[in-house]
Each structure stands twice: as structure tokens, then as C-alpha cells.
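Asks: Fold the following and give me the result.
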Amino acid sequence: MDRILLCWLISSLTEPVMAHVVDFTTSRDVWCALERIFESSSQAHVQQLKYQLHTVKISATPMSEYIQSVKSIVDNLAAVANPVTDSDLVSTLLSGLSPEYNSFVTSVNTQVDPISSEELIGLMLSQEIHRGRTLPNPESTNLISPAPAVHNASRTSRFFSAPPSSSFRGHG
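Replies: Here you go, the predicted model:
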């Protein structure tokens, strides 16, 4: 029985991996060797993912992309049996924000009750929407409307009727 299992194990390996186990005579020896080989690469992968999680920053990406990149790393860690706690996820999300979010981070960190990652993500997306509305539009640097002053009665009709007549054109 062990011989059949040994043949099946060896036949399922790629050539580079097979080179590491070709001298073993029992399926147990092959399995233990494979475990040692892949365990070291798995540990390296876990360390790489943890490093990515601790160094991920929002930079110039939209908030939703930043959150998705963090969630992707967290999901990959969970897939290799190294789950991230919710409080660590909250800390990671906050620490990766740029300095322009310092007041937001302070307000979250000073809350009496701990915040969940789901709540934080909702607040982060709301914060981005709020910041988008309050930041000046780079295309509209002129704060004074170039349109001529119009009496209130004609202002209402301007929205519901034909465009203003050409008599205003050319007058600076």
C-alpha cells in the first residue's frame, strides 16, 4: 500500500520538486520532506504579507482602493492560517492614512468605545466623500461668476426657458 502511495506522490510532483525527494523510499519520508520544503517558503510568504500590511499607505489612490489593498493582504494572511485581528486591522487602516487625515485619525482614536473595522471603513469612505466635496475643484479657480447680474425674476426663467439672448455677449 505504501508503495502505491509513494508512486502517486512522486508522480504528482513537478521535476524541480521531485529532485528533492527522489531518494526517499517511503511515502512518509517524502511527505515530511515536502512539508519541510514548503513550510519554509510559506513562512517567507507570511512574513512578506505581514511586511506589506505594515507598510501599505494610501498615497494618491482613492480611499476605496486603499481599503481594498489592505483587505486583500488581510485575506491572503487568513488564507495561510495567519488571520489578522479586527483591532489590528483598524490600526493598520488608520496608520496607512496620509497626514491630511490626522484630524480624522485623532477623532477615531479618541473615541471611548473601540471601533470595528466595518464601522471604520464606513467612516473612511464618508470622510473621502466629505473631503471631495469640501476641497476646491482645480478647474474652478475663479470664485466670481463671469455671468452678468440678472434680476431674480429673470433668473428663474433662465433655468426653464431658452438660453439668454445674445445681447449680453461681448459686454465685458
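Asks: Please make it C-alpha for all contacts and neighbour counts, starting now.
Replies: OK.
Asks: Following the chain onward from the top helix by length along the chain, which element is next?
Replies: Under DSSP state H, the helix in the chain containing the largest number of residues is helix 27-55. The helix or strand immediately downstream of helix 27-55 is helix 63-79, counting by DSSP states H and E.
Asks: what helices or strands is that following helix leaning on?
Replies: Secondary structure elements in contact with helix 63-79, counted by 3 or more C-alpha pairs under 8 Å, 6 or more residues apart in numbering; DSSP states H and E, are helix 27-55, helix 86-95, helix 117-134.
Asks: so of these, which one's packed in deepest?
Replies: Neighbour counts (mean count of other C-alpha atoms under 10 Å) averaged over each of those peak at helix 86-95, with a mean of 17.
Asks: how far does that one sit from the chain's center?
Replies: Shown here is helix 86-95, whose average C-alpha point lies 12 Å from the average C-alpha point of the whole chain (C-alpha atoms, centre = their mean, to the nearest Å).
Asks: so that helix versus helix 27-55, what angle?
Replies: Our comparison of helix 86-95 with helix 27-55, counting by axes from the mean of the first three to the mean of the last three C-alpha atoms, to 10 degrees, yields an angle of 40 degrees.
Asks: And this one, please, so the two structures can be compared:
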Amino acid sequence: MGYLDCTIVCPTPTITPTDSTIAAPNPAYDEWIRKDQRVISWMISFLSPDVLPYVVGSISAADVSKALQTAFGSLSYTSILQLHMQLQNTSKGDKFVLTYLREVKYISDQLAAANRPLENEELNAIVFRNLGSDFSDIVTVLATKPDPITFPELHRLLLNRELRMKSATVPIEANVTAYTPL
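Replies: The predicted structure is shown next:
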């Protein structure tokens, strides 16, 4: 982290020994450059091809971090408000629970990346309100829990509920043979 937030400061490229007037290469500078380049390589390895153009030309890990923060981390109030409205208006409708929750999580993650994370209670309330009447029984049960459930738990429970609902509506085909009494 010190390379990203500049708390590990880059040493000067040369040093002048006290008993000389001639500058010599600074081994600490070379070591700092090596470590900084490793951090840059590590960061870039996690970036998608769509994001890479934002960091082209960065010469230090701090530059990469600053470029990413400028491009993606500095959402305006209007952008944050838009994300909140988008989240409020995202509903399950005819979608599968998995698709609906993926959309909710994506928007929630964008808010968290903008340093505006939602509490579990807030996110649960939005999800519960926008699920639809098919899930009213599980929403009632989950809403009465003393502590809010986490998103992964909510995800698992809603997927299980959807699977149970689908299996209950699939007709069971039985291989019926004629019964003849003896």
C-alpha cells in the first residue's frame, strides 16, 4: 500500500557520499523501482482489457492508482444519486432471481467503490420490496430475523426458494400401468 499512497517515498537516484563530491548510484533507488514495478505488474494483471487504456503511460504504482481513482472512483453526487435511483427501480419482474440479484449486486458494488456502501438492512429492504409477490412468504420470514442477513445468505436463500417454486409447478409424469385386480 505504501507504493500506492506514496507513504513509501522514492529515494533519490543518486547519493553523494560525505567524503566525496561525486554522485554515485543509489542502491535504495534501484530497489524501490524494482518493488514499484512489481506492484504495477500485479495491479495490471487484474485489470480487464477495457480498463487498461486508463492506466497507459503510468510510470509508478501511485500513478496507476491515481489514474484508476480518477477514472472510476470519483463519482459525482449526481452519479451516486443515479445509482441509488437505478437500484430502487431494479425489480425482479420476469427475470430469474440470479439475474435480478446480479443486477442489484453490480449497482451495490458501484456504490461501494464510490465509498458509499449500503448497509445490509438497506440492501435487503430494496431487494425485498422489488422481488414480487411470489416471494412474500420468504420475505416475511427473513424480515423478522433479529439481525439482517448478508447478501451471500440472501442470494442462497432466494435461489433455493425459486428452485422449490419451479419444482412445485413442474408436473410429475408417472408411468401408470393399468391396474387389474386379482
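Asks: The corresponding residue of the second structure for Asp75 of the first structure - how many residues pack around it?
Replies: Matched across to the second structure, Asp75 of the first structure falls on Asp109, judged by TM-score structural alignment. As a burial measure, Asp109 of the second structure scores 15 neighbours (other C-alpha atoms under 10 Å).
Asks: show me the contacts for Asp109 of the second structure.
Replies: Residues touching Asp109 of the second structure, when contacts are defined by C-alpha atoms under 8 Å, 6 or more residues apart in numbering, comprise Pro117.
Asks: returning to that earlier point: could I get the helices and strands packed on helix 63-79 of the first structure in a markdown table, plus columns for distance to Pro16 of the first structure?
Replies: Formatted as a markdown table, these follow (distance: least, C-alpha to C-alpha, whole Å):
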| stretch | distance to Pro16 of the first structure |
| --- | --- |
| helix 27-55 | 12 |
| helix 86-95 | 38 |
| helix 117-134 | 43 |
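Asks: Out of those, which gets nearest to Ala149 of the first structure?
Replies: Closest to Ala149 of the first structure of those is helix 117-134 (C-alpha to C-alpha; 26.1 Å).
Asks: residues in the second structure matched by that closest one, start to end?
Replies: Using TM-score structural alignment, the match for helix 117-134 of the first structure in the second structure runs over residues 151-168.
Asks: Name the residues that touch that stretch?
Replies: 97-98, 101, 120, 124, 135, 138.
Asks: what's the answer for stretch 96-113 of the first structure, then?
Replies: Judged by C-alpha under 8 Å, 6+ apart, the contacts made with stretch 96-113 of the first structure from elsewhere in the structure are 55-59, 94, 115, 127.
Asks: change it to 10 Å
Replies: Contact with stretch 96-113 of the first structure is made by 53-60, 63, 66-67, 70, 90-91, 93-95, 114-115, 120, 123-124, 127-128, 131, as judged by C-alpha atoms under 10 Å, 6 or more residues apart in numbering.
Asks: Now do the buried residues in it.
Replies: Buried residues in stretch 96-113 of the first structure, counting neighbours by 16 or more other C-alpha atoms under 10 Å, are found at 96-97, 101, 105, 108.
Asks: same question, stretch 165-179 of the second structure
Replies: Within stretch 165-179 of the second structure, no residue is scored as buried using 16+ other C-alpha under 10 Å.
Asks: chain center to that stretch: distance?
Replies: What separates the centre of stretch 165-179 of the second structure from the centre of its chain is 42 Å, taken as C-alpha atoms, centre = their mean.
Asks: Next one: the residue mapped onto His45 of the first structure from the second structure from Ser133 of the second structure, what distance?
Replies: Aligned by TM-score structural alignment, His45 of the first structure pairs with Ser79 of the second structure. As defined by C-alpha to C-alpha, to the nearest Å, Ser79 of the second structure lies at a distance of 31 Å from Ser133 of the second structure.
Asks: And Gln88 of the second structure, by the same measure?
Replies: Using C-alpha to C-alpha, we find Gln88 of the second structure at a distance of 17 Å from Ser133 of the second structure.
Asks: can you check Glu162 of the second structure too?
Replies: Shown here: Glu162 of the second structure relative to Ser133 of the second structure, a distance of 12 Å by C-alpha to C-alpha.
Asks: before we move on, what about Tyr77 of the second structure?
Replies: Here the distance between Tyr77 of the second structure and Ser133 of the second structure works out to 33 Å (C-alpha to C-alpha).
Asks: Would you confirm that Ser95 of the first structure contacts Tyr66?
Replies: No. In this structure, Ser95 of the first structure is not within contact of Tyr66 by C-alpha atoms under 10 Å, at 11.9 Å.
Asks: Common neighbours of these two, please.
Replies: With C-alpha under 10 Å, 6+ apart as the test, Ser95 of the first structure and Tyr66 both reach 56-58.
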